[in-house]
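Engineer: model this:
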Amino acid sequence: MTEAVSSPTLPPAAPGALNGVRVLDLSRVLAGPWCTQTLADLGADVIKVERPPGERHPGGDDTRGWGPPFLKDRDGLDTAEAAYYLGANRNKRSITIDIATPAGQDLVRRLVTQCDVFVENYKVGDMARYGLDAATLLQLNPRLVYCSVTGFGQTGPYRDRAGYDYAVQGLGGLMSITGERDDLPGGGPQKVGVAVADLFTGMYATVAILAALRHRDATGQGQAIDMALLDTQVAMLANMGANYLASGVAPKRAGNAHQNIVPYQVFEAADGHMILAVGNDGQFAKFCQVAGVPELAADPRFVKNADRVRHRDVLVPMLAEVLRTRPKQTWLDALEAAKVPCGAINNLAEVFADPHVLARGMVTQVPHPHTDSLRLVASPMKLSATPPTVRRPPPLLGEHTQQVLAEFGLSADDCAALRQAGAI
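Structural biologist: Below you'll find the model as predicted:
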């Protein structure tokens, strides 16, 4: 248990939309923590349950050690807090419980009776082995919303497999449609640059939990939620999945082009690359006017989007030749003035220096025990009455164990006994 250092006290924030909702969070890595961070941003009291340090394990969420980069302290030295962990765990309180011990299991069951939501992402069967499965906990607290996050769900032939975002991107079809065309240099399977199966699963889990809380408040009845990375990956194929189901033809990789819209891809300007994202026939006509080739908008091969898709191999090289004649900023200024969708391709330094990103409040700063100002990516949700707030920095391991257990009615002697038993 690590409580020698604690987070600075922040000014009180207005109650969030989920004020009064208490979440017991036994999830680790990304999908589960992304879900519970979203709930915490909206005002829920999220209690992050982590493994205590031991002889063979440093304790805590694995992502605490997934670096570099690590948070630097006031002297410029690396701390034990990886940026990966910091990005998914703000607004939570951390307690340490060893759920492999009988005393730790009993403690979790005691806490659950006073919680609204329970989130876990252990392998199928682990929670039952610990007596912490949905059936057991819903008996103790029938109003509980119990959310399991796994790679493949609680049922089906893959249920016992470990699930990882990278593997699910491959198995779930995303890598078959991501990357350069196979017939071009650099073609082949490509994963997305962030763990989108994890992130989407976390967001879908958030939606499911909110729906279950709505049902619970109306009926008094809790329920179990079964979230799977593979299910989510299949669902998020969106129009590409619909394309296959409608045609029976599996889409292929198209690089930076769009399968259903033309021109909608990256083009090279005179001094770099830019995005042209023409979404309808009117926008194509405006683009052609700006580009000085109005005759293309009247060409029967290119008038309608369906025509442009069919004649992609003819049109795109013609547009590429035109776009190489001017600098990218000249194009962007002219196209934006004409209301033709387009964009720059920024690196992350440019993203976080962008005046619009800053004006929208997408970077937030919060004091942390190790530094006076920790910069984090802010929540994108903008609610007029109950906006998300940053009330706490990502917690240190076990920072709130004593405080939280006292709130649940455990005395100092109770905690000492649990510590002696190796449960906390």
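Engineer: rest of the way, CA atoms for contacts and neighbours
Structural biologist: Fine.
Engineer: Relative to A250, how far out is the residue lying farthest from the centre of the chain?
Structural biologist: Going by C-alpha atoms, centre = their mean, the residue of the chain most distant from its centre is E295, 44.8 Å out. Using C-alpha to C-alpha, to the nearest Å, we find E295 at a distance of 35 Å from A250.
Engineer: rewinding a little: where does the residue nearest to the residue farthest from the centre of the chain when sequence neighbours are not counted sit: helix, strand or coil?
Structural biologist: Once flanking residues are discounted, E295 sits nearest to C288: 7.7 Å by C-alpha to C-alpha, 6 or more residues apart in numbering. Under DSSP: H, G, I helix; E, B strand; the rest coil, C288 falls in the helix class.
Engineer: And C288, how far from L319?
Structural biologist: 9 Å.
Engineer: same deal with L335?
Structural biologist: 14 Å.
Engineer: Let me see the ranges of the strands in the chain.
Structural biologist: 22-26, 45-50, 70-72, 78-82, 92-96, 117-120, 145-150, 223-228, 264-269, 272-277, 342-343, 363-368, 371-377 (DSSP state E).
Engineer: Can you say which of the ones you listed is nearest to R310?
Structural biologist: Closest to R310 of these, according to C-alpha to C-alpha: strand 264-269, at 13.8 Å.
Engineer: Tell me what angle the closest one forms with strand 272-277.
Structural biologist: Using axes from the mean of the first three to the mean of the last three C-alpha atoms, to 10 degrees, the direction of strand 264-269 lies 150 degrees away from that of strand 272-277.
Engineer: ok, residues contacting strand 264-269?
Structural biologist: Under the contact criterion C-alpha atoms under 8 Å, 6 or more residues apart in numbering, strand 264-269 has outside partners 256-258, 273-279, 320, 323-328.
Engineer: again, 6 Å this time
Structural biologist: Outside of strand 264-269, the residues within contact range by C-alpha atoms under 6 Å, 6 or more residues apart in numbering are 256-258, 273-278, 323-324, 327-328.
Engineer: Which entries within the residues you listed meet the buried criterion?
Structural biologist: 257, 273-278, 323-324, 327-328 (16 or more other C-alpha atoms under 10 Å).
Engineer: V108 and Y158: what is the separation?
Structural biologist: Distance from V108 to Y158, counting by C-alpha to C-alpha: 28 Å.
Engineer: Neighbour count for those two, which is higher?
Structural biologist: V108 (20 against 13; other C-alpha atoms under 10 Å).
Engineer: Please give the structure of this sequence too, so both can be compared:
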Amino acid sequence: MGTQHNGPDGRAGAPEGAGRGALDGLRIADFSRVLAGPYATMLLADLGADVVKIERPGIGDDTRAWHPPADHEGTSTYFLGVNRNKRSVALDLTTDVGLAQARALVAEADVLVENFRPGTMDRLGLGVRELRALHPGLVYCSISGFGSGAGASIPGYDLLVQAVGGLMSVTGDSGGEPVKAGVALVDVITGLHASVGILAALRHREATGEGQHVEVNLLASLLSAMVNQASAFAVAGVVPGRMGNAHPSISPYETLPAADRPIAIAVGNDRQFAALAEAVGHPGLALDDRFRTNADRVAHRAELREILSERLAAAGADHWSSVLLAAGVPAGPVNNVGEAFDFAQRLGLPGIVDIPAAVADGAEPRPSRQVANPIALSGTPARYRLPPPGLGQHTAEILHRLSDPA
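Structural biologist: Below is the predicted model of the structure:
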């Protein structure tokens, strides 16, 4: 599997000290755990923000215990995947001392991120109204499953939202069982929305000096992210269903069987279809009245699939990928995760980066392999400064600074 190291080119990120990050000087008090919140704050940390992760003593973020798999020290790879470039402080928010320490952290922060069930931060004395009254410039980001209204009591788990939010209804084979996406996609999308909302609120604060409350939730994020499927219902009242790997509006735009494994073919226009027909040795397909236009191909997708599958059975997916790409037809084999990283490396794209143990903030060395931040900035590239922290690793350091800010 290909690995990239920190470098000055801005692709896989720059080493510590190799220039400023876009968000240098921004301080984030991160009360979030699991995925949506930590993913958002990791992206911001990669871009230079100083993120302090507040965790429960002895327990920490729930995902610390979500294994297998785990690294050689027994830390969950799930946790490691979304918590680099952060410092961890263990605080008991149910005690007066812990609450006072949390308030002191927030007082010096620009942003607070939390994804407790709505109402929890209020009960702890860390609610948005109370904290923004003391700190008017604070950008306070709340992430929930179903909003702070009638859905406030519903637990926000990705699987649940994929089910009730309609994603599972359009995922899986026609006539088969509804299927969830193979990753917690709704959490990731919500984390992206949270990071965009935070940056927008910070831009507003630059202009006015005023912070604000940023609210995102899993259900609304999913409905937005379902784009064409959601629009089909909103505009035309069409309730889409499961079609396997086929597309409701384009054909052929699906996986097809080659001699050894499936290949994805994504034909988006008539020119590409003519090139596909030529490449598989059946140029007459593009002139066949059943397949002349995209609408024709959608109407006769089963017949077209049968013809293409027969042609593709003559060779393997890698062979057809090369032939079709050379002809200008979007195509590629269905890779496993390891093959996907190798493919990215062959294209010169960032894949995996190593965070050296030497930058582990003076603590016990914790070298870490990480998936690269996908955002390429020419002047202020992502930087990989700190491996994911041990639980409470930076508590003494940060509390000492709070008690002696000089």
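Engineer: I263 of structure 2 -> structure 1?
Structural biologist: Alignment note (TM-score structural alignment): I263 of structure 2 maps to M274 of structure 1.
Engineer: Next up, the contacts around that match.
Structural biologist: 266-267, 343-344.
Engineer: Have a look at L335 and L319 of structure 1 and say which one is more surrounded.
Structural biologist: Between L335 of structure 1 and L319, counted using other C-alpha under 10 Å, the more crowded position is L335 (21 against 16).
Engineer: can you give me the helices in the stretch 251-400 of structure 2?
Structural biologist: 270-279, 294-299, 301-312, 317-326, 337-346, 395-403 (DSSP state H, counting those that start in this stretch).
Engineer: Looking at the ones you listed, spot the one closest to Q212 of structure 2.
Structural biologist: Of all those, helix 395-403 sits nearest to Q212 of structure 2, with 24.7 Å by C-alpha to C-alpha.
Engineer: Any figure for the gap between the aligned residue in structure 2 for Y264 of structure 1 and E306 of structure 2?
Structural biologist: For Y264 of structure 1, the aligned residue in structure 2 is Y253 (criterion: TM-score structural alignment). As defined by C-alpha to C-alpha, Y253 of structure 2 lies at a distance of 14 Å from E306 of structure 2.
Engineer: Kindly report the same for Q345 of structure 2.
Structural biologist: Applying C-alpha to C-alpha to Q345 of structure 2 and E306 of structure 2 gives a distance of 34 Å.
Engineer: And these two? Which one has more around it.
Structural biologist: For Q345 of structure 2 versus E306, neighbours defined as other C-alpha under 10 Å are more numerous around Q345 (17 against 11).
Engineer: who's in contact with the residue opposite F79 of structure 2 in structure 1 once aligned?
Structural biologist: Per TM-score structural alignment, the equivalent position to F79 of structure 2 in structure 1 is Y85. With contact taken as C-alpha under 6 Å, 6+ apart, Y85 of structure 1 is in contact with 63-64.
Engineer: again, but for the one 4 residues further on
Structural biologist: With contacts taken as C-alpha under 6 Å, 6+ apart, N89 of structure 1 has the following neighbours: 37, 394.
Engineer: What lines up with the residue farthest from the centre of structure 1 in structure 2?
Structural biologist: Under the alignment (TM-score structural alignment), E295 of structure 1 maps onto G284 of structure 2.
Engineer: what do you get for Y122 of structure 1?
Structural biologist: Taking TM-score structural alignment for the superposition, Y122 of structure 1 sits opposite F116 in structure 2.
Engineer: which part of structure 2 lines up with the helix ranked longest in structure 1?
Structural biologist: The longest helix of structure 1 (DSSP state H) is helix 196-219. Matched against structure 2 by TM-score structural alignment, helix 196-219 of structure 1 falls on residues 185-208.
Engineer: buried sites along the matching stretch?
Structural biologist: By neighbour count on 16+ other C-alpha under 10 Å, the buried set for stretch 185-208 of structure 2 is 185-195, 197-198, 201-202, 205.
Engineer: ok so, going back, distance to A230 of structure 2 for the helices of the stretch 251-400 of structure 2 - can I get that in a markdown table?
Structural biologist: Converted to a markdown table, the helices of the stretch 251-400 of structure 2 look like this (distance: least, C-alpha to C-alpha, whole Å):
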| stretch | distance to A230 of structure 2 |
| --- | --- |
| helix 270-279 | 26 |
| helix 294-299 | 20 |
| helix 301-312 | 23 |
| helix 317-326 | 31 |
| helix 337-346 | 29 |
| helix 395-403 | 45 |
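Engineer: so which of these gets nearest V128 of structure 2?
Structural biologist: Closest to V128 of structure 2 of these is helix 395-403 (C-alpha to C-alpha; 21.8 Å).
Engineer: Point out the other helices and strands that the closest one packs with.
Structural biologist: Here helix 395-403 of structure 2 touches no other helix or strand, going by 3 or more C-alpha pairs under 6 Å, 6 or more residues apart in numbering; DSSP states H and E.
Engineer: And it against structure 1, how far off on average?
Structural biologist: Its matched residues in structure 1 lie on average 2.0 Å from helix 395-403 of structure 2 after superposition (mean C-alpha distance after the TM-score superposition for structure 1).
Engineer: what about that helix, distance to the chain center?
Structural biologist: Chain-centre distance of helix 395-403 of structure 2: 31 Å, with C-alpha atoms, centre = their mean, to the nearest Å.
Engineer: do the same with stretch 26-34 of structure 2
Structural biologist: For stretch 26-34 of structure 2, the distance to the chain centre is 16 Å (C-alpha atoms, centre = their mean).
Engineer: Equivalent analysis for stretch 315-327 of structure 1, please.
Structural biologist: Counting by C-alpha atoms, centre = their mean, stretch 315-327 of structure 1 comes out at 36 Å from the chain centroid.
Engineer: try stretch 103-122 of structure 2
Structural biologist: Its chain's C-alpha centre and that of stretch 103-122 of structure 2 lie 22 Å apart, by C-alpha atoms, centre = their mean.
Engineer: Could you do stretch 182-197 of structure 2 as well?
Structural biologist: 5 Å.
Engineer: Could you dump the strands of structure 1 into a markdown table and include distance to P15 of structure 1?
Structural biologist: Output for the strands of structure 1, formatted as a markdown table (distance: least, C-alpha to C-alpha, whole Å):
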| stretch | distance to P15 of structure 1 |
| --- | --- |
| strand 22-26 | 14 |
| strand 45-50 | 11 |
| strand 70-72 | 29 |
| strand 78-82 | 28 |
| strand 92-96 | 15 |
| strand 117-120 | 18 |
| strand 145-150 | 22 |
| strand 223-228 | 26 |
| strand 264-269 | 43 |
| strand 272-277 | 41 |
| strand 342-343 | 38 |
| strand 363-368 | 18 |
| strand 371-377 | 21 |
